[in-house]
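Novice: Here's a sequence, model it:
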Amino acid sequence: MATLFSTDDASDYAIPQHRQAGVRETTESHPHTLLGRVSDAVADVFPPIQSGHSYHYATAGLWSSHDLLLHLLRQTGPARIWIATWSMTEDAVRVLVQGLASGLIESLDLLIDARVIRRNASAYAFVQAHADKVRITACHAKVSVLINQNWHISIVGSANYTNNPRIESGVVTEREDVARFHQNWIEAEMKKAKPFGDATPKKRSSQR
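Specialist: From the prediction side, this is the model:
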C-alpha cells in the first residue's frame, strides 16, 4: 500500500544528533520591546525592521509564526528560509507553499520534530512535497532564519508553526552573525553532522 512518506525518514533522522549546547555570544544593540494585544495584527505590532536591531515581543494577538515570517518577507523581498520547529499545521504549510509559488520564498529548508508524522501526517506530507529539504529529528526549538543579499534576520521564540491562541514571546534580530549561527546549526543537524557533539551515550567501563 502506498504511503504519504517513507518510514525510512523517521528511522534515519528521529535520533537527535546532539548532546551539548551551542552558544553564540553577542552584544545586543538597539533593542526594542513590543507588546501585541489580543486585537493586534502583526503589522500593528512590528515597525519596519532596521539593520543591527533586535525586537523582543510578547503577543496574545491574531497572528502566528507564519504570519510574522510573511510580514518580514514583505519588507525584505525574496529570501532563503530555514525553519526549526516542534509542530506544524496545514495552515502554516499553505502560507509557506504560497510563498514558494510566488517567489517570495526562494528556498525552504525545514527541521521538524519526529512526532509530527503522527500528530499531523498530512501537513508533513504537504510540506515535504514542496520544500527544498525536510528532515526530522528530536526538536523542540522554534527558530526561523531569513537571508538575502541585504538582510539577515532570525526569529527565536516560543511559537510553533501553528495557529496557537496562547501568549507567545520571542526575539527578532537583524544581525548576520546571529542569523548565520542559527542557519549553520540547523543545516548541520539536517545533515546529521552532530553540531552539538555525539548523541551516542558512552558506555561505562566495568569495575572489578
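
Novice: make it CA atoms for all contacts and neighbour counts henceforth
Specialist: Will do.

Novice: how about the strands in this protein?
Specialist: For the chain, applying DSSP state E gives strands covering 31-36, 54-59, 79-85, 105-113, 133-137, 143-147, 152-157, 168-174.

Novice: Please name every helix or strand in contact with the fifth one.
Specialist: Helices and strands touching strand 133-137, by 3 or more Cα pairs under 8 Å, 6 or more residues apart in numbering; DSSP states H and E, are helix 7-13, strand 105-113, helix 176-190.

Novice: circling back to that earlier point, save the strands of the chain as CSV, and put in distance to residue 193 and mean neighbour count too.
Specialist: Output for those, formatted as CSV (distance: least, Cα to Cα, whole Å; neighbours: other Cα atoms under 10 Å):
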stretch, distance to residue 193, mean neighbour count
strand 31-36, 33, 15
strand 54-59, 30, 20
strand 79-85, 16, 22
strand 105-113, 14, 21
strand 133-137, 12, 22
strand 143-147, 19, 26
strand 152-157, 22, 24
strand 168-174, 26, 21
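
Novice: right, and these - which one's nearest residue 46?
Specialist: Closest of the strands of the chain to residue 46 is strand 31-36, at 7.2 Å (criterion: Cα to Cα).

Novice: now what about the closest one, what contacts it?
Specialist: Contact with strand 31-36 is made by 42, 44-46, 53-61, as judged by Cα atoms under 8 Å, 6 or more residues apart in numbering.

Novice: one more time with 7 Å, if that's ok
Specialist: When contacts are defined by Cα atoms under 7 Å, 6 or more residues apart in numbering, strand 31-36 is touched by residues 45, 53, 54, 55, 56, 57, 58, 59, 60, 61.

Novice: To compare against the first, here's the next sequence to fold:
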Amino acid sequence: MTDLDWAIGSNDLSWMTSDEMIERAKDFGAPRSHARRAAKRSLIAAMKHEIAADILPRLPEDGESFHIVGNGRFDYWSFIPVVCQLLATQGIVFYGSTWTLNRDNATELFDLLDRGVLGQATMLTGIFFKRREASIYAYLLDGLLKRGQRYVAFENHAKVTLLATPTHAIVIEGSANFTANPRVEQYVITNDRALHDFHKDWMESMLAKGDSWHGK
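Specialist: From the prediction side, this is the model:
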C-alpha cells in the first residue's frame, strides 16, 4: 500500500508534506504536452509574422494602398504586429473589427498593450463570438477591461483594423477573421486618414448603440 492509498479516507494528512511525496511532485515536472503545444503555437505564429513581414516590407505611403491575396500561409492578424513594428513608435491607437477571434491573437493584443506598443485598443466582434466562443470571449473581455480598454459585440461581420499615429493612419481591410485561416483570403492595406476616420466613425457609433463595455 502506498502513502497515497493509505491516506484516502484517513484524517492523517502528513503524507502531503512527506519528503517522498514532494520529490514525486518534483520529478513529474511541467505538463509537457501543454508546453509543447504552446511552443508550437509560438513557432507557427512567428513563422506567419515572418511571412507577413516579407509581403509587407514597408508601409504604404500617404494615399497608397497595397492589395494582397494570401494563400493560407499567414493570417489576417499576422499583419498587425508587422505594421506596429513598421510604425516604430509607442502608443498606437488600435481599432479591430472581426466576426470572431482566437485566444492566441487576444493574448498578443494584450502583449502589445502591456508593452506600450498600443496605447488604446477597441475591439468589435460578432454576437456569434460571444455565444459560441464563451471562454475566449470572457478571456478577451476580462483582459481588455483590466487594461482600461473597450469592447462591443453586435451583429458584426466586418473585418477592419485601424492603426493610427500622428503621422500614419493605417487601415487593413480583409476577408478573414482574427483566427487561423488556411484559405485564400484578400487584404487591402491603406495609409489614408479619411478612410481611417470613415471606419472609426461607424465603429464609434456601434460602441454607442451596442452592448459595449468600457474599462476604467
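
Novice: Just give me the match in structure 1 for residue 101 of structure 2.
Specialist: Alignment of residue 101 of structure 2 against structure 1 is given by TM-score structural alignment, with residue 88 as its counterpart.

Novice: Ok, residue 166 of structure 2 next?
Specialist: In structure 1, residue 166 of structure 2 lands on residue 149 (TM-score structural alignment).

Novice: what's the burial count for its match?
Specialist: By other Cα atoms under 10 Å, 10 other residues sit near residue 149 of structure 1.

Novice: Now for the nearest residue to residue 155 of structure 1 once chain neighbours are set aside: which residues touch it?
Specialist: Closest residue in space to residue 155 of structure 1, ignoring its immediate chain neighbours: residue 172 at 4.5 Å, by Cα to Cα, 6 or more residues apart in numbering. Residues in contact with residue 172 of structure 1 (Cα under 7 Å, 6+ apart) are 54, 55, 56, 153, 154, 155, 156.

Novice: In these, find the pair that's most separated.
Specialist: So, the contacts of residue 172 of structure 1 by Cα to Cα: farthest apart are 56 and 153, at 13.2 Å.

Novice: Could you say which of the helices and strands packed on strand 133-137 of structure 1 is packed most deeply?
Specialist: strand 105-113 (a mean of 21; mean count of other Cα atoms under 10 Å).

Novice: average offset between that one and structure 2?
Specialist: Aligned to structure 2 and superposed, strand 105-113 of structure 1 gives a mean residue distance of 0.7 Å (mean Cα distance after the TM-score superposition for structure 1).

Novice: Show me what that strand is packed up against.
Specialist: Judged by 3 or more Cα pairs under 7 Å, 6 or more residues apart in numbering; DSSP states H and E, strand 105-113 of structure 1 is in contact with strand 79-85, strand 133-137.

Novice: Tell me the counterpart of the residue nearest to residue 155 of structure 1 in structure 2.
Specialist: Aligned partner of residue 172 of structure 1 by TM-score structural alignment: residue 189.

Novice: What distance do you get for its match to residue 171 of structure 2?
Specialist: Separation of residue 189 of structure 2 from residue 171 of structure 2 (Cα to Cα, to the nearest Å): 6 Å.

Novice: One more: residue 142 of structure 2?
Specialist: Separation of residue 142 of structure 2 from residue 171 of structure 2 (Cα to Cα) stands at 26 Å.

Novice: go on, residue 210 of structure 2?
Specialist: Residue 210 of structure 2 is 23 Å from residue 171 of structure 2, by Cα to Cα.

Novice: Could you find the counterpart of residue 56 of structure 1 in structure 2?
Specialist: Per TM-score structural alignment, residue 56 of structure 1 is aligned with residue 67.

Novice: which residues touch the spatially closest residue to its match that is not a sequence neighbour?
Specialist: Counting by Cα to Cα, 6+ apart, residue 67 of structure 2 lies nearest to residue 188, which is 4.6 Å off, once chain neighbours are set aside. By Cα under 7 Å, 6+ apart, the contact list for residue 188 of structure 2 reads 65, 66, 67, 68, 172, 173, 174.

Novice: For residue 82 of structure 2, state which of these is nearest.
Specialist: residue 172 (11.9 Å).

Novice: pretty sure that closest one contacts residue 160?
Specialist: Yes: Residue 172 of structure 2 is within contact range of residue 160, at 5.7 Å (criterion: Cα atoms under 7 Å).
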